[in-house]
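S.K.: the sequence isn't on hand, but the structure is:
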């Protein structure tokens, strides 16, 4: 296992995935890429709705704040690894799509991510990032609960 993608969102299960990634990377002396995706919720205005002109600027400012916070988080998590072969990536987009784009273009051997823990109707209606990644990844996926 030469290269591992660790998808992190700061949740409790993703921090458990971090611990598992540290363990596996240590055993196999793997390179690890810590990835976090900031989800920018699309705006779907009602027909005829008036969108305030400053909304785009406010969204951009908010996105920059979220990206800065995400960079700080991944930098902090990177320090938990003892080996030097760790990189971070922070991107904007739909989490499952961005993770799959990275996995399928990055020569990875394994993806590690936490489960979100949705159950029942929410799981059927919303799906999960981990489920979408597991079902569409070209490499093995380890989902940590």
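M.R.: Perfect, I can see it now. Keep in mind it's a predicted model, so treat the numbers as computed, not measured. Residues are numbered from 1 along each chain as shown.

S.K.: alpha carbons only for contacts and neighbour counts from here, please
M.R.: Noted.

S.K.: and the helices in the chain?
M.R.: For the chain, the helices defined by DSSP state H occupy 12-28, 55-78, 95-105, 120-126, 129-136.

S.K.: what comes into contact with the fourth one?
M.R.: If I follow you right, that is helix 120-126. The contact list for helix 120-126 (CA atoms under 8 Å, 6 or more residues apart in numbering) is empty.

S.K.: about what we covered before: wait, which of the helices of the chain is closest to residue 113?
M.R.: Counting by CA to CA, residue 113 lies closest to helix 12-28 out of the helices of the chain; the figure is 5.5 Å.

S.K.: in the closest one, what counts as buried?
M.R.: 13-18, 20-22, 25 (16 or more other CA atoms under 10 Å).

S.K.: what comes into contact with it?
M.R.: Contacts to helix 12-28, defined as CA under 8 Å, 6+ apart, come from residues 1-2, 4, 6-8, 30-32, 80-81, 83, 112-116, 143-145.

S.K.: and those, which are buried?
M.R.: Buried among these (16+ other CA under 10 Å): 4, 6-8, 30-32, 81, 112-116, 143-144.

S.K.: wait, residue 91 sits on residue 34?
M.R.: No - at 11.2 Å, residue 91 does not count as touching residue 34 under the criterion of CA atoms under 8 Å.

S.K.: second structure for comparison follows:
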């Protein structure tokens, strides 16, 4: 059996584990002369749970993780964006792309070769497991790389639900990366 890695899907949620996964994907891409496609999946926010209809589920999530709720960010016209609105989704996608660009710049600063490019990043909205598996099935990938555990609230040596869902259902090999012990 010949092991050939030409195209890697990096699934990221911007967590510490996902940062380590990005570093592994970049190193593997250099070693194998492979390309890397970066995928971030934003959760679909039902109107009933949105900024205007109830609790803000985007606070502390993904690119808004800096502590500023994504719905609290102002749109171009100075108003707050409701994450369930099309404007809110567009703003969330824009923030995710900006975050991917900043991670790639951080990776380049570590003297890694430029194998991960912002233009090869994908932002999807939906269920993370289903979206990752859909991309794997339709993208001709040789390997999926992702963090062991994301922003979930459970502590301890557990593997997150998204990683377990992808590993258990993917026909493509999956490398699950944890955060190194410090």
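M.R.: Looks like it came in fine. None of the values given here were measured: they were computed from a predicted structure.

S.K.: and residue 91 and residue 34 of structure 1? which has more neighbours close in?
M.R.: Per other CA atoms under 10 Å, whichever of residue 91 of structure 1 and residue 34 has more neighbours is residue 34, with 22 against 16.

S.K.: ok, the equivalent of residue 110 of structure 1 over in structure 2 - contacts?
M.R.: Residue 110 of structure 1 maps onto residue 143 in structure 2, with residues paired by TM-score structural alignment. If you count contacts by CA under 8 Å, 6+ apart, residue 143 of structure 2 has them with 5, 7-9, 172-175.

S.K.: which among those residues gets closest to residue 88 of structure 2?
M.R.: Closest to residue 88 of structure 2 out of those is residue 9 (26.3 Å), distances taken as CA to CA.

S.K.: thought the closest one was touching residue 137?
M.R.: No - using CA under 8 Å, residue 9 of structure 2 makes no contact with residue 137, being 11.0 Å away.

S.K.: more neighbours: these two, which one.
M.R.: Between residue 9 of structure 2 and residue 137, counting by other CA under 10 Å, residue 9 is the more crowded of the two (25 against 13).

S.K.: residue 91 of structure 1 versus whatever residue of structure 1 lines up with residue 90 of structure 2, what's the distance?
M.R.: Aligning on TM-score structural alignment places residue 90 of structure 2 opposite residue 64 in structure 1. Distance, residue 64 of structure 1 to residue 91 of structure 1, using CA to CA, to the nearest Å: 11 Å.

S.K.: what's the answer for residue 119 of structure 1, then?
M.R.: Residue 119 of structure 1 sits at a distance of 27 Å from residue 91 of structure 1 (criterion: CA to CA).

S.K.: cool, and residue 2 of structure 1?
M.R.: Taking CA to CA, one finds residue 2 of structure 1 at 23 Å from residue 91 of structure 1.

S.K.: cool, and residue 135 of structure 1?
M.R.: From residue 135 of structure 1 to residue 91 of structure 1 the distance is 21 Å (CA to CA).

S.K.: kindly reformat the helices of structure 1 as JSON lines containing distance to residue 45 of structure 1.
M.R.: Listed next are those as JSON lines, based on distance: least, CA to CA, whole Å:
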{"stretch": "helix 12-28", "distance to residue 45 of structure 1": "33"}
{"stretch": "helix 55-78", "distance to residue 45 of structure 1": "12"}
{"stretch": "helix 95-105", "distance to residue 45 of structure 1": "23"}
{"stretch": "helix 120-126", "distance to residue 45 of structure 1": "21"}
{"stretch": "helix 129-136", "distance to residue 45 of structure 1": "25"}
